[in-house]
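sequence first, predicted model second:
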Amino acid sequence: MDTGSLIISTVLLVIALLAVLSIVYYSWRNGISPLPASLLLRSKVAEEVLRLSKVQELDHPLFKLETDDPAQQYSIIQQHMEYQARQKTIVETGSGWGTLAIFLAKHIPNYHVIGIENSVVPFWISKWWAKFEKVPLTFIRGDMYQYPYEEANIIVCYLFPGAMKQLSTILRERAVAYTYIISVYFALPDWTPEKIVQCVDIHRTKIYIYKVGV
């Protein structure tokens, strides 16, 4: 092996080692390793998002004309139009390798998908993969516990019990009324699900649907 090949091999080995160490460190820090979502789970979550997007439009107070005053009716209709024109947002907390966020962005193009991930390697792989697939979405490298959820229409969680416990209080404080929360595998402590979907996979995975109180 010549000197050039040896240098390249050494550099690649060091990069691979640093990547592994980074994943191990953030897995220890976060309490869980980043796991890709199966195709079945991705499909079920997307199905629920599509259903909830229709429910939100009908359930939102802007869509209820409960007045006979023409001026108020006109104002409400104007708000309807503005609401419809705004970009709707899905936020995935702890997006990992990006499998779920990218799938949602592909299949629900009328929503802007934002994935939050603090682990360096999965974050960059997600960004590169989304760019390769030419999928328009946003990945943010940051702390999901510090994120402002006020602008989210739907929040998706594919996490672990410890994270769900922390998010339970955070989402009560930051998520606005009529926002829906979709949690895969683990329930939100002290929240009552509006619906529970059970998948037909080997784990009989449950998907919990919550609605932020009015």
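Okay, I see it. Just so we're clear, the structure is a prediction, and the values are computed from it rather than from any experiment. Residues are numbered from 1 along each chain as shown.

make it CA atoms for all contacts and neighbour counts henceforth
Fine.

which residues touch the residue nearest to the spatial centre of the chain?
Centroid-nearest residue in the chain: residue 92, 1.4 Å away (criterion: Cα atoms, centre = their mean). By Cα atoms under 8 Å, 6 or more residues apart in numbering, the contact list for residue 92 reads 101, 113, 114, 115, 116, 155, 156, 157, 158.

checking the fifth one next. Helix, strand or coil?
Of the three states, residue 116 takes strand under DSSP: H, G, I helix; E, B strand; the rest coil.

go on, the second one?
In three-state terms, and counting by three-state DSSP, residue 113 is strand.

ok, it - contacts?
89, 90, 91, 92, 101, 104, 105, 137, 138.

would you mind measuring from it to residue 27?
24 Å (Cα to Cα, to the nearest Å).

ok but the residue nearest to the centre of the chain is inside a helix, no?
No - counting by three-state DSSP, residue 92 falls outside a helix, being strand.

any chance of CSV for the contacts of residue 92, columns distance to residue 34?
Shown next, in CSV, are the contacts of residue 92 (distance: Cα to Cα, whole Å):
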residue, distance to residue 34
101, 13
113, 19
114, 17
115, 13
116, 12
155, 18
156, 15
157, 13
158, 10
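
closest to residue 54 among the residues you listed?
For these, the closest approach to residue 54 (Cα to Cα) belongs to residue 155, at 15.5 Å.

the closest one belongs to a helix?
No - counting by three-state DSSP, residue 155 falls outside a helix, being strand.

now for it, how many residues are close by?
22 (other Cα atoms under 10 Å).

help me confirm that residue 143 comes into contact with residue 119.
No - using Cα atoms under 8 Å, residue 143 makes no contact with residue 119, being 9.6 Å away.

between those two, which one's more packed in?
For residue 143 versus residue 119, the count of surrounding residues by other Cα under 10 Å is larger for residue 119: 25 against 13.

now that one: how far from residue 93?
12 Å.

quick one: contacts for the nearest residue to residue 27 once chain neighbours are set aside?
Nearest residue to residue 27, sequence neighbours excluded (Cα to Cα, 6 or more residues apart in numbering): residue 33, at 4.6 Å. Applying Cα under 8 Å, 6+ apart to residue 33 gives the contacts 23, 24, 26, 27.

next up, a second structure to put side by side with the first:
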Amino acid sequence: MLLDPCFLALYAGLALGVLGTVVALEAAQPYIGRVPPIPSVPRVRRAVLGALRRHWCSTPAGARVWELGSGWGGLALAIARDFPEAHVVGVECRTLPYWVSRARLILAHALGRCRNLSFIREDFRALELAPCAAAVGFLLPDVLRGLPGRLPKGCVLVSAVFPVPGLVPLDTHTGPTLRTYAYAYRIGSPLEQAAQPPVPV
């Protein structure tokens, strides 16, 4: 049976109203030092995953990995797929990206994937980050500056695109144009150590 056109118009209006409200709420939220929620490109994902593989060895089962400012969820999903023994937690404070990432996770679960991943809607600056084995973020330098002091000694920190001010990376992961896509650090390592040569991705 066909629906009455009036009901269809009403449903369409309600859907647009809800969408408009969500977009307005999203626009009203500050960026709080985050990079705008642009989906991570494949080169950045490969660089971040490569940095984790190189510096995060002998991962204990259930070790926590944070993605701080997880946006639309693509990078967190990739980390969960590559490190099935880890417990990956994506943290996102903005409404729309959070719910999109949740929807993607529901779909992944329906396909039997990424059971080791969860998303929470929080401001990561207010979270207790320890204990954790690794942390990943696509964050602006002002936010990165205070992050190492909140992570436990020995934790691997991988920063996408931006370096952590004041720290010397263990190494950098670059693309074909020699642009740096990821910086790898280990919390508690000597700051004066010499950086290793860039790793192509």
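It's in. Just so you know, these numbers come straight off a predicted model, no measurement behind them.

the lengthiest helix in structure 1 vs structure 2, average offset?
Ranked by number of residues, the top helix in structure 1 under DSSP state H is helix 3-30. Taken against structure 2, helix 3-30 of structure 1 registers an average deviation of 1.9 Å after superposition, with mean Cα distance after the TM-score superposition for structure 1.

packing partners of that helix?
helix 120-133 (3 or more Cα pairs under 8 Å, 6 or more residues apart in numbering; DSSP states H and E).

matching residues in structure 2 for the helix it packs on?
Using TM-score structural alignment, helix 120-133 of structure 1 corresponds to residues 95-108 of structure 2.

and the strands in structure 1?
Ranges of strands in structure 1, per DSSP state E, are 88-93, 111-117, 138-141, 154-157, 180-184, 195-198, 206-211.

can you lay out those strands as TSV showing distance to residue 123 of structure 1?
Formatted as TSV, the strands of structure 1 follow (distance: least, Cα to Cα, whole Å):
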stretch	distance to residue 123 of structure 1
strand 88-93	12
strand 111-117	6
strand 138-141	7
strand 154-157	16
strand 180-184	20
strand 195-198	29
strand 206-211	24
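
deepest in the core, which of the ones you listed is it.
strand 180-184 (a mean of 25; mean count of other Cα atoms under 10 Å).

what does it correspond to over in structure 2?
By TM-score structural alignment, strand 180-184 of structure 1 lines up with residues 156-160 in structure 2.

hang on, the earlier thing: and the match of helix 120-133 of structure 1, how far from structure 1 on average?
Counting by mean Cα distance after the TM-score superposition for structure 1, stretch 95-108 of structure 2 comes out at 0.9 Å.

give the contact list for residue 47 of structure 2.
173, 174, 181, 182, 201.

my guess is the first one meets residue 163, correct?
When you say that, I think you mean residue 173 of structure 2. No - using Cα under 8 Å, residue 173 of structure 2 makes no contact with residue 163, being 11.4 Å away.

now do the shared contacts for the two.
182, 183.

circling back to that earlier point, check the gap between the equivalent of the residue nearest to the centre of structure 1 over in structure 2 and residue 35 of structure 2 for me.
Mapped onto structure 2 by TM-score structural alignment, residue 92 of structure 1 lines up with residue 67. From residue 67 of structure 2 across to residue 35 of structure 2, the span is 13 Å (Cα to Cα).

now the common contact residues for these two.
Going by Cα under 8 Å, 6+ apart, no residue sits against residue 67 of structure 2 while also sitting against residue 35.

list of residues touching stretch 125-144 of structure 2?
33-35, 48, 56, 59, 63-70, 150-152, 154-165.

the nearest residue to residue 115 of structure 2 once chain neighbours are set aside and residue 80 of structure 2: what is the separation?
Spatial nearest neighbour of residue 115 of structure 2, chain neighbours left out: residue 109 (6.3 Å); criterion: Cα to Cα, 6+ apart. As for residue 109 of structure 2, its distance to residue 80 of structure 2 is 12 Å (criterion: Cα to Cα).

translate residue 152 of structure 1 into the numbering of structure 2.
By TM-score structural alignment, residue 152 of structure 1 lines up with residue 132.

do residue 21 of structure 1 as well
Match for residue 21 of structure 1 (TM-score structural alignment): residue 24.

could you measure from that match over to residue 178 of structure 2?
Distance from residue 24 of structure 2 to residue 178 of structure 2, by Cα to Cα: 38 Å.

how big is the offset of the match of strand 180-184 of structure 1 relative to structure 1?
Stretch 156-160 of structure 2 sits 0.5 Å off on average (mean Cα distance after the TM-score superposition for structure 1).

ok, and what's touching that stretch?
Contacts for stretch 156-160 of structure 2 (Cα under 8 Å, 6+ apart): 44, 48, 51-52, 55-56, 133-139, 148, 181-187.

give me that answer again for 7 Å
Stretch 156-160 of structure 2 is contacted from outside by 44, 48, 51, 55-56, 133-138, 181-187, using Cα atoms under 7 Å, 6 or more residues apart in numbering.
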